[in-house]
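A.B. asks: Sequence plus the predicted model coming up.
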Amino acid sequence: DDLEKAAVDDRIEAVVIRPDLLQVGFGKLEEMVAMIRKFRRSGKKIYAYLGADMSFTRDYYVASACDSVFMPAEANLFLTGVRSEVTFYKDFFNKVGVKAQFLHIGKYKNAPDSYTRDRMSPYQKEVLNAIVNQYYKDIVQTISENRCLSPKQIDRFINQKTGFSGSEAKALGLIDGNLFYAQLKKKLAKKSHSLHPLSALDYAREPASALHIRNKRRIAVINCVGTIYGGSESENPMLGKMLGAKTIIANIQKAAKSRLVKAIILRIDSPGGASLPSAALWQAIIEAKKKKPVIASVSDLGASGGYYMAMAADTIVATPNSLVGSIGIFAGKFVFNGTYDKLGMNVDAVQKGRHAGIFSVTKPWDKEEKKIIQNIIQEFYHEFVSKVARARHKTYEEVDQLAQGHVWTGLQAFHNGLVDTIGTFYTAINLAKRMAGIPQSESVRLVNYPRKKSFMNELLSSVGVVINHRRHQWVADALNQVKTILVQWQNKPLALLPFRLEFK
């Protein structure tokens, strides 16, 4: 919104962005580049300043889209390419006495592999290689176009040079000047005697309506971010941001009922999560689109349970580098009897009922219990694939071939029919206007759900400290915390992305 406001605000002559150590996925990076390019079409200048000691590929990817790029001569730029790492815990679990027992549907649905294997499966490597190759190609092509350098030059910079001082970056045409930030401000001030710097924080308080934009008909933007579970929005120390189905469903219903809201955009950035909340979200979206258009806009992730949500919408928009699909399911549990043995703890039990201990964390599943769980997840997988087939106008067999837990990039998903449109969030806005009968020239008001928590609330909701001076008690308490977290997700069918990506 800030760049959109600045583009039409006569008081704003230029914008400086500082992309320092960006920690977002390549879907969002593409959208940032698209926003910068859109701003430049206003005729105003936008400059990038790389002011950190070290700037990296993602920072420069965004900075390269600006009119000019500056950094101190003494700073460093690293163009390293793309690397994906997956951490495996099998050997660690063996050492602490934890046994991971998981079942899955789909040969690519290998989320449990992090717990049951010590390295990637061939299927996981196949998918990750395809993703990394596409991202690398996009990095080279985007920087090449933005900086008017050949793809071969960019490829050579990445693979033969990799690290650049600010002076080297300028000499090679990667940046336009060596300046400290104070010097950049003086340089810009010389171009306009009436220049008064304004921080992004202060400008964010400027209402869009004051500029006669975003002040007419309304479109709801429901932010669907994090791992799906059945409660309210929260933070989890292992899984990060949690997408509370209860919160999102309430927001969907509120937006659907509002006479002022003409369309709904689901802004999805989710790897999936628990299966039943995912299905509940699907049902809420199905009901909402009976009343008004619903558009799914996938940023970084719309995978597994995240795709379960997206497929319920009238149409799906994703960037080429979004990660979507992962149509599959798994279920499992962690058994802690080995841990108890190491700590000198004993568990005894009595039961009535052949499978009364199926959810116990001190005994593994036997063959009959495995069959019970397998039947449950097989039924969910069949329902998942059937719903995708109906939503995407394909046969069950066609979707099953695309499913199997396979993660696709947005571009791949577009070509195989799992996504309708390649584009950004602004593409979704334009589609929402068209489907709601709003002229494309009209600047609609975006109503965001839910309201964001303050930084302090976010911090306090995710921090917990346990202090104990007795070593064995500290170990027991710490393991009990881990157990509590793991037990929340075991014995439940999960529609979750089969890996967590960390791009170096």
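C.D. replies: Nice, I can see it.
A.B. asks: use CA for all of it now, contacts and neighbours both
C.D. replies: Fine.
A.B. asks: Residue 357: how many residues sit nearby?
C.D. replies: Other residues near residue 357 come to 17 when the count uses other CA atoms under 10 Å.
A.B. asks: ok, now which ones touch it?
C.D. replies: Residue 357 makes contacts with 351, 363, as judged by CA atoms under 8 Å, 6 or more residues apart in numbering.
A.B. asks: helix, strand or coil for it?
C.D. replies: Secondary structure state of residue 357, per DSSP: H, G, I helix; E, B strand; the rest coil, is coil.
A.B. asks: Likewise for the one 3 residues further on?
C.D. replies: Classification of residue 360 using three-state DSSP returns coil.
A.B. asks: For residue 366, see how far away the residue nearest to it when sequence neighbours are not counted is.
C.D. replies: Counting by CA to CA, 6 or more residues apart in numbering, residue 360 lies nearest to residue 335, which is 7.8 Å off, once chain neighbours are set aside. Using CA to CA, to the nearest Å, residue 335 is found at 13 Å from residue 366.
A.B. asks: picking that back up, give the contact list for the residue nearest to residue 360.
C.D. replies: Contacts of residue 335 were listed using CA under 8 Å, 6+ apart, and they are 98-101, 360-364.
A.B. asks: what's the answer for residue 334, then?
C.D. replies: Applying CA under 8 Å, 6+ apart as the definition, the contact partners of residue 334 turn out to be 98-101, 361, 486-487, 490.
A.B. asks: From those residues, list just the buried residues.
C.D. replies: Of all these considered here, the ones buried according to neighbour count by 16 or more other CA atoms under 10 Å are 98-101, 361, 487, 490.
A.B. asks: Going by distance to residue 232, which of those residues wins?
C.D. replies: Sorting the buried ones among the contacts of residue 334 by how near they are to residue 232, with CA to CA, puts residue 487 at the top with 18.4 Å.
A.B. asks: Please identify which helix or strand holds that closest one.
C.D. replies: Under the assignment given by DSSP states H and E, the secondary-structure element containing residue 487 is helix 471-489.
A.B. asks: do the same with residue 221
C.D. replies: Assessed by DSSP H and E, residue 221 sits inside strand 218-229.
A.B. asks: Likewise for residue 128?
C.D. replies: Remark: residue 128 resides in helix 122-147, with elements defined by DSSP H and E.
A.B. asks: going on from that helix, what's the next piece of helix or strand?
C.D. replies: Elements were assigned by DSSP H and E; along the chain past helix 122-147, the next helix or strand is helix 151-156.
A.B. asks: hold the first one in mind and look at this next one:
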Amino acid sequence: MKDFFKMFFAALLALAVASFGLFLFFLLMVGLIGSMSQPVPQVANGSVLVFDMSASVQDRPVGMTRDAFIDEVVGGAGSRSLSLLSLKRGLEEAANDDRIEALLLTGSFAVDGYSSGFAALKEVRESIEVFKASGKPVYAYVVYPSARDMYVISAADEIFMNPEGVVGDSGMSMSYPYLGGFMDRYGIGVQVTRAGEYKAAAETFVLEGMSDPAREANSAVLADFWQEYLGVIASGAEFDPATYETKLNELGMLAADDAAEIGLVDELLYTDELIAKMQGISGLESESNSFVQTAIDDYLLEVVHPMYSSDGMVAVIYAEGSIVDGEGKDGQIGGNSLARVIRKARQDKKVKAMVLRVNSPGGSALASEVIQREVRLAKEQMPVVVSMGSVAASGGYWISAYSDKIFAQPNTLTGSIGVIGVFFNYEELANKHGVNFDTVKTTEHADLMGQFRAKTEKEMGLVQRHVDIVYDSFLHKVSEGRELPLEEVRKIAGGRIWSGVDALEIGLVDELGGLADAIAFAGEQAGLGSLPAIVELPEAGNFLEDLFAVTSQKAADASTDVALRPIVRLYREIGEISSLYNDPKGVYAVLPYTISID
């Protein structure tokens, strides 16, 4: 009877949570309908276009996420996302818009997953330079600018800084989490194999620090990125990069006075003083007692629209996130789902060329091959061009190798042509919670891919054989796709990462350039010109899926026994890690976890 009441009340609680979710959904729909009736903001004549950089700049199109939807309804100011192509088009459109007098850059970029990488921000900076070339002034106002912010605002004619501000750039570092100690402490078994001396992804799970080969490769890439960064920010101001580096070593971070002293910023101003300056350009806006301005978000709504041409289009297909087997989740590249997108695009008679935008550290070798197969089939029908974002390595390079041409930025991280095998087992963790596993089987290795016991030395040898087979296949594919001698590929492979600059020199990429350059090239190859109409795929996500998923999860949590919740939570967190490692053979072409370069 006690168990009956427990289950009864748990069911009631789950029903209540679900009902509340539906009620909330109803209220949100009412709010959204009301917000849809509002007209698109008009751009005032003589405006200063204000680009609030407090957003994540992502490659793929931006949809109405759950958080953005709620913010829209309740009038909040939550996180924002801007798509790279829309932002570029808006900034360049403003250069020739008579209603826009100047551009003001404010705020600080947000990073979410693979968004706001330096390679993407390089393209944003280039669009600001296009605006600047029109003769209209570009200003920037910062308080606590990060390295990403400095990289972009260095294109401004004048940079103003709050007198109490601090430059949040203390140099670049590359950090990896090493989980060896964590796995040991919590009884999570990990067994790894690899092909490639520099293939460091396996080290993430078994070591407690960086290996010497990994340190060598990481240091070389970081040095290239740092020199490119220094050159870019110095080009927009009259200061010596060596002096800047010396100051960082001396002070760690620069105070506003320090930044002004070396010419990194032009003038120290409080907000009211900035407003007065902007009023001198656009005049007084009487209602707000500020200056006449148009927010970049409002401007994009008015001037950026879907493109169509009866002559045909270039399909821009986004591969952003870790590559996983199957359909994948938000922030992942599902091998099956992306292959399906590419297949539909190549079968669409309106699509005359394809640009694959890759911003991925790789992942499942099988999923990478599924995607690559569709890329090769597309290439038989139309020009296929790859544009590499901030990271296009390992599996990200696998899916790029057979394209007609590869564009990368100097600060793109690519290469990592190597393979690992990663196998988790939860035997010790389960035993700690009183769970034991027993097995009957028909053959010696029937449970080889199970996660309930460690693999034997013989079994790890069998796994290594598969890793070597996949690595050999990877090398041959790069050799064939890039038309490089196999021995040359072996020399530059081994899992080593390369900067875009070095990748160009050794033949892994064809040209330095961004997404717009790749689209222009694809358009010309297809006979559509350098400014072709485009269709972006996959289409932007729908917030409804997120909303229903969260409601269902809340109901499931409510019906879970309170005593079991800590265990469920732990297994769920482990599952999040495991979901990235779902290759059926346990073989991966992937970078170590998520690389963060700041």
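C.D. replies: Everything's here; your move. This is a predicted model, so every value here is computed, not measured.
A.B. asks: now what about the TM-score between them?
C.D. replies: The TM-score (TM-score structural alignment, normalised by the length of structure 1) is 0.90; 494 aligned residues with a CA RMSD of 2.7 Å.
A.B. asks: What span of structure 2 is the strand holding residue 221 of structure 1 aligned with?
C.D. replies: Strand 218-229 of structure 1 falls opposite residues 313-324 of structure 2 when the two are matched by TM-score structural alignment.
A.B. asks: buried sites along the matching stretch?
C.D. replies: Within stretch 313-324 of structure 2, the residues that count as buried by 16+ other CA under 10 Å are 313-324.
A.B. asks: nearest residue to residue 301 of structure 1 other than its sequence neighbours?
C.D. replies: When the adjacent residues along the chain are set aside, residue 301 of structure 1 lies closest to residue 269, with 4.5 Å between them (CA to CA, 6+ apart).
A.B. asks: What's that neighbour aligned with over in structure 2?
C.D. replies: Aligned against structure 2 by TM-score structural alignment, residue 269 of structure 1 finds its counterpart in residue 359.
A.B. asks: buried residues in the stretch of helix or strand the residue nearest to residue 301 of structure 1 belongs to?
C.D. replies: Element membership for residue 269 of structure 1, per DSSP H and E: strand 261-274. Residues of strand 261-274 of structure 1 classed as buried: 261-274 (neighbour count, 16+ other CA under 10 Å).
A.B. asks: And for the equivalent of residue 92 of structure 1 over in structure 2, the neighbour number?
C.D. replies: Residue mapping for residue 92 of structure 1 onto structure 2 gives residue 182, with TM-score structural alignment as the criterion. Other residues lying near residue 182 of structure 2 total 13 when counted by other CA under 10 Å.
A.B. asks: Report the mean deviation for the strand holding residue 269 of structure 1 after fitting onto structure 2.
C.D. replies: With the two structures superposed, strand 261-274 of structure 1 lies on average 1.1 Å from its match in structure 2, counting by mean CA distance after the TM-score superposition for structure 1.
A.B. asks: how far is that strand from where the chain is centred?
C.D. replies: Centroid separation between strand 261-274 of structure 1 and its chain, computed with CA atoms, centre = their mean, to the nearest Å, is 12 Å.
A.B. asks: Who are the packing partners of the helix or strand just after that strand?
C.D. replies: Per DSSP H and E, strand 261-274 of structure 1 leads on to helix 275-288 as the next helix or strand towards the C-terminus. Packing contacts for helix 275-288 of structure 1, counted by 3 or more CA pairs under 8 Å, 6 or more residues apart in numbering; DSSP states H and E, involve strand 218-229, helix 245-257, helix 305-310, strand 494-496.
A.B. asks: Report the angle between helix 275-288 of structure 1 and strand 261-274.
C.D. replies: Counting by axes from the mean of the first three to the mean of the last three CA atoms, to 10 degrees, helix 275-288 of structure 1 points 170 degrees away from the direction of strand 261-274.
A.B. asks: Run through who's touching helix 275-288 of structure 1.
C.D. replies: The contact list for helix 275-288 of structure 1 (CA under 8 Å, 6+ apart) reads 228-230, 245, 248-249, 252-253, 256, 272, 294, 305-306, 308-309, 311-313, 492-495.
A.B. asks: mind listing the strands for the stretch 1-150 of structure 2?
C.D. replies: If you assign secondary structure with DSSP state E, counting those that start in this stretch, the strands in the stretch 1-150 of structure 2 sit at 47-52, 56-58, 81-83, 100-106, 138-142.
A.B. asks: Of those strands, which is nearest residue 279 of structure 2?
C.D. replies: Closest to residue 279 of structure 2 of the strands of the stretch 1-150 of structure 2 is strand 47-52 (CA to CA; 9.3 Å).
A.B. asks: The closest one: which residues count as buried?
C.D. replies: Going through strand 47-52 of structure 2 with 16+ other CA under 10 Å, the ones that come out buried are 47-51.
A.B. asks: Which single one of these is nearest to residue 171 of structure 2?
C.D. replies: So of the buried residues of strand 47-52 of structure 2, ranked by how close each gets to residue 171 of structure 2 (CA to CA), first place is residue 51, at 25.2 Å.
A.B. asks: which non-adjacent residue is nearest the equivalent of residue 67 of structure 1 over in structure 2?
C.D. replies: When structure 2 is aligned by TM-score structural alignment, residue 67 of structure 1 is paired with residue 157. With CA to CA, 6+ apart as the measure, residue 138 is the residue that lies nearest to residue 157 of structure 2, at 5.3 Å, once sequence neighbours are left out.
A.B. asks: what's the counterpart of the one you found in structure 1?
C.D. replies: For residue 138 of structure 2, the aligned position in structure 1 is occupied by residue 46, per TM-score structural alignment.
A.B. asks: Next, the contact list for the match of residue 67 of structure 1, please.
C.D. replies: Residue 157 of structure 2 neighbours (CA under 8 Å, 6+ apart): 137-139, 236.
A.B. asks: ok, the residues you listed in structure 1, which still hold?
C.D. replies: When the contacts of residue 157 of structure 2 are mapped onto structure 1 and checked using both residues aligned by TM-score structural alignment, their matches' CA atoms under 8 Å, the preserved contacts are 137-139.
A.B. asks: Not counting its neighbours along the chain, what's nearest the alignment partner in structure 1 of residue 91 of structure 2?
C.D. replies: With the correspondence set by TM-score structural alignment, residue 91 of structure 2 lines up against residue 3 in structure 1. The spatial neighbour of residue 3 of structure 1 that comes closest, neighbours along the chain excluded (CA to CA, 6+ apart), is residue 39 at 6.4 Å.
A.B. asks: The one you found: what's it in contact with?
C.D. replies: By CA under 8 Å, 6+ apart, the residues touching residue 39 of structure 1 are 3-4, 7, 46.
A.B. asks: ok, how many other residues are close to residue 419 of structure 1?
C.D. replies: Around residue 419 of structure 1 there are 25 other residues, counting by other CA under 10 Å.
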